[in-house]
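>>> No letters, just coordinates:
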């Protein structure tokens, strides 16, 4: 993968994104625990919450790399400060989708018949609605906020993984080592989790990597529509939404730059996921 330029670019973008999210997230958490919010922006050029009207709508420059917003806040600092939320939600949603969808998909594929029919019909019910629309409906019912947005996305994100795990389980369960496990007296739980799960997980890895970007994009849409964390906490999607009020003048950068950042991260994860998929297909990882 290292010798594949697109994959290498995707890897670098992914490492930078999640690496910074971890560092900044730890600082914000320490700030909360120690009742010292300033720790959250200790590594940032500016306090992302500091209002300075005299500096409003400053274009990108050496002083303000991404320019300033309508309240004079440094856009670069706001984007960096909001990174942990985007990263955490992507991990939570994809992780829960793998667990929930994986469990339903493997049980359906392994047992077949009525169990498979019931599991797949429930899955089809969720797949019948566009995920983002259903997520908005769920969040409208439970309330706004980052946690509720994550829950809403978790509710609608697992069906695709259920289908994927089911298909892979149907393939794996016909292998001879599964028959050997049955003949050796292994329990159903042991066969599913010790033999089937590791072998169906490999092809899921590349899809999940790409899907991290899809979650970030979907969460950005949710926050763009005003269903994310309420102001003044900086969210990438809401920054785009607020910036559109001042596009193209007096501040074209207000909406464009956060949108570009979202695009770069999503493309980076897609490039890495494609690279992993090619690596698996070429035999770099064997099930």
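That came through fine. Because the structure is a prediction, the values reported are computed rather than measured.

>>> Only C-alpha atoms from now on, for both contacts and neighbour counts.
Noted.

>>> Would you map the strands across the stretch 51-200 of the chain?
Read by DSSP state E, counting those that start in this stretch, the stretch 51-200 of the chain holds no strands at all.

>>> where do the helices sit along it?
In the stretch 51-200 of the chain, the helices defined using DSSP state H, counting those that start in this stretch lie at 75-111, 113-127, 131-142, 146-157, 159-172, 176-183, 188-190, 197-224.

>>> can the ones you listed go into a markdown table with extra columns for distance to residue 269 and mean neighbour count?
Below are the helices of the stretch 51-200 of the chain laid out as a markdown table (distance: least, Cα to Cα, whole Å; neighbours: other Cα atoms under 10 Å):
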| stretch | distance to residue 269 | mean neighbour count |
| --- | --- | --- |
| helix 75-111 | 11 | 22 |
| helix 113-127 | 24 | 15 |
| helix 131-142 | 20 | 17 |
| helix 146-157 | 18 | 22 |
| helix 159-172 | 18 | 22 |
| helix 176-183 | 34 | 13 |
| helix 188-190 | 33 | 13 |
| helix 197-224 | 5 | 21 |
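
>>> this is the other structure I want to compare:
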């Protein structure tokens, strides 16, 4: 009995530093953000007044926040549809037994290994109408092609989604590939005996067996998309106007540009509860998927 208590005490002593760091870096900021959301805190004017739920009510009347929420939904849906469809295709290609397979998998991962801010700033140049790589390539097919991607709302939004997809698609595909590796070749051989071709094998064998992998990955990638900030910060700074300002970028702007920290905290709290709700629903759905 004494020995077990001794080992338990040692275990707590070893875990305590990590636990304290976690409390300081996670729990305390969450509590402080929730507290500040009930105050009107403006650093420039020195205002720090309790306003109750006024900050939360202001969210519903803020057109900039509504536009940010609108684009965030478009961004998340567009990006995740691309991740799932193209990710499965890329994973199937990487799963083929071809020469240089390992080198190909390494090359594919290079975009994911690069920092998003670097990619976003490079993309800002690439999408430039006068000297950008994208338009130079398109002018090979149409010499009169002329489009400044980041000036117009629709094209700027499409460009942001495309860059986000290009950055994280390889990692998504590699994780799908890991699921494909666990499918036994005997199952495919049995399918061939039953007369199943490549397309039928995909829909009857491959897709059902990796569906749960895709769903779980989609949960985490969706959460990351909702909190995306760096791609907009480095590429468009929310422009043109406020059309590409994701909700995380709007929070940052309110907190560090407008120095309206109370209002920024209230938006962050709402985002936290939305993500918690979506995460709970997604995890519940993933448990019910069984093939």
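Received, thanks. Bear in mind that the values here come from a model prediction, so they are computed numbers and not experimental data.

>>> about what we covered before: make TSV out of the helices of the stretch 51-200 of the first structure and add distance to residue 19 of the first structure.
Formatted as TSV, those follow (distance: least, Cα to Cα, whole Å):
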stretch	distance to residue 19 of the first structure
helix 75-111	10
helix 113-127	33
helix 131-142	27
helix 146-157	21
helix 159-172	26
helix 176-183	39
helix 188-190	36
helix 197-224	15
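
>>> which one of the ones you listed lies closest to residue 245 of the first structure?
Taking Cα to Cα, helix 197-224 is the member of the helices of the stretch 51-200 of the first structure nearest to residue 245 of the first structure, at 12.3 Å.

>>> Which other helices and strands does that closest one contact?
If you count contacts as 3 or more Cα pairs under 8 Å, 6 or more residues apart in numbering; DSSP states H and E, helix 197-224 of the first structure packs onto helix 75-111, helix 131-142, helix 146-157, helix 159-172, helix 236-243, helix 252-281.

>>> Need the three-state assignment for residue 241 of the second structure.
Look at residue 241 of the second structure: counting by DSSP: H, G, I helix; E, B strand; the rest coil, its state is coil.

>>> To which residue of the first structure is it aligned?
Here residue 241 of the second structure is matched to residue 231 in the first structure, going by TM-score structural alignment.

>>> check contacts around that match.
Contact criterion Cα atoms under 8 Å, 6 or more residues apart in numbering gives no residues in contact with residue 231 of the first structure.

>>> Check the one 5 residues further on too.
For residue 236 of the first structure, the residues meeting the contact criterion (Cα under 8 Å, 6+ apart) are 79, 82, 220, 223, 258-259, 262.

>>> Now render these as CSV, adding distance to residue 241 of the first structure.
Shown next, in CSV, are the contacts of residue 236 of the first structure (distance: Cα to Cα, whole Å):
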residue, distance to residue 241 of the first structure
79, 14
82, 15
220, 10
223, 8
258, 10
259, 10
262, 13
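
>>> what's the closest of the residues you listed to residue 280 of the first structure?
Distances from residue 280 of the first structure to the contacts of residue 236 of the first structure, taken by Cα to Cα, are shortest for residue 262, at 27.2 Å.

>>> any idea how far residue 117 of the first structure is from the closest one?
For residue 262 of the first structure, the distance to residue 117 of the first structure (Cα to Cα, to the nearest Å) stands at 39 Å.

>>> Thank you kindly, that will do.
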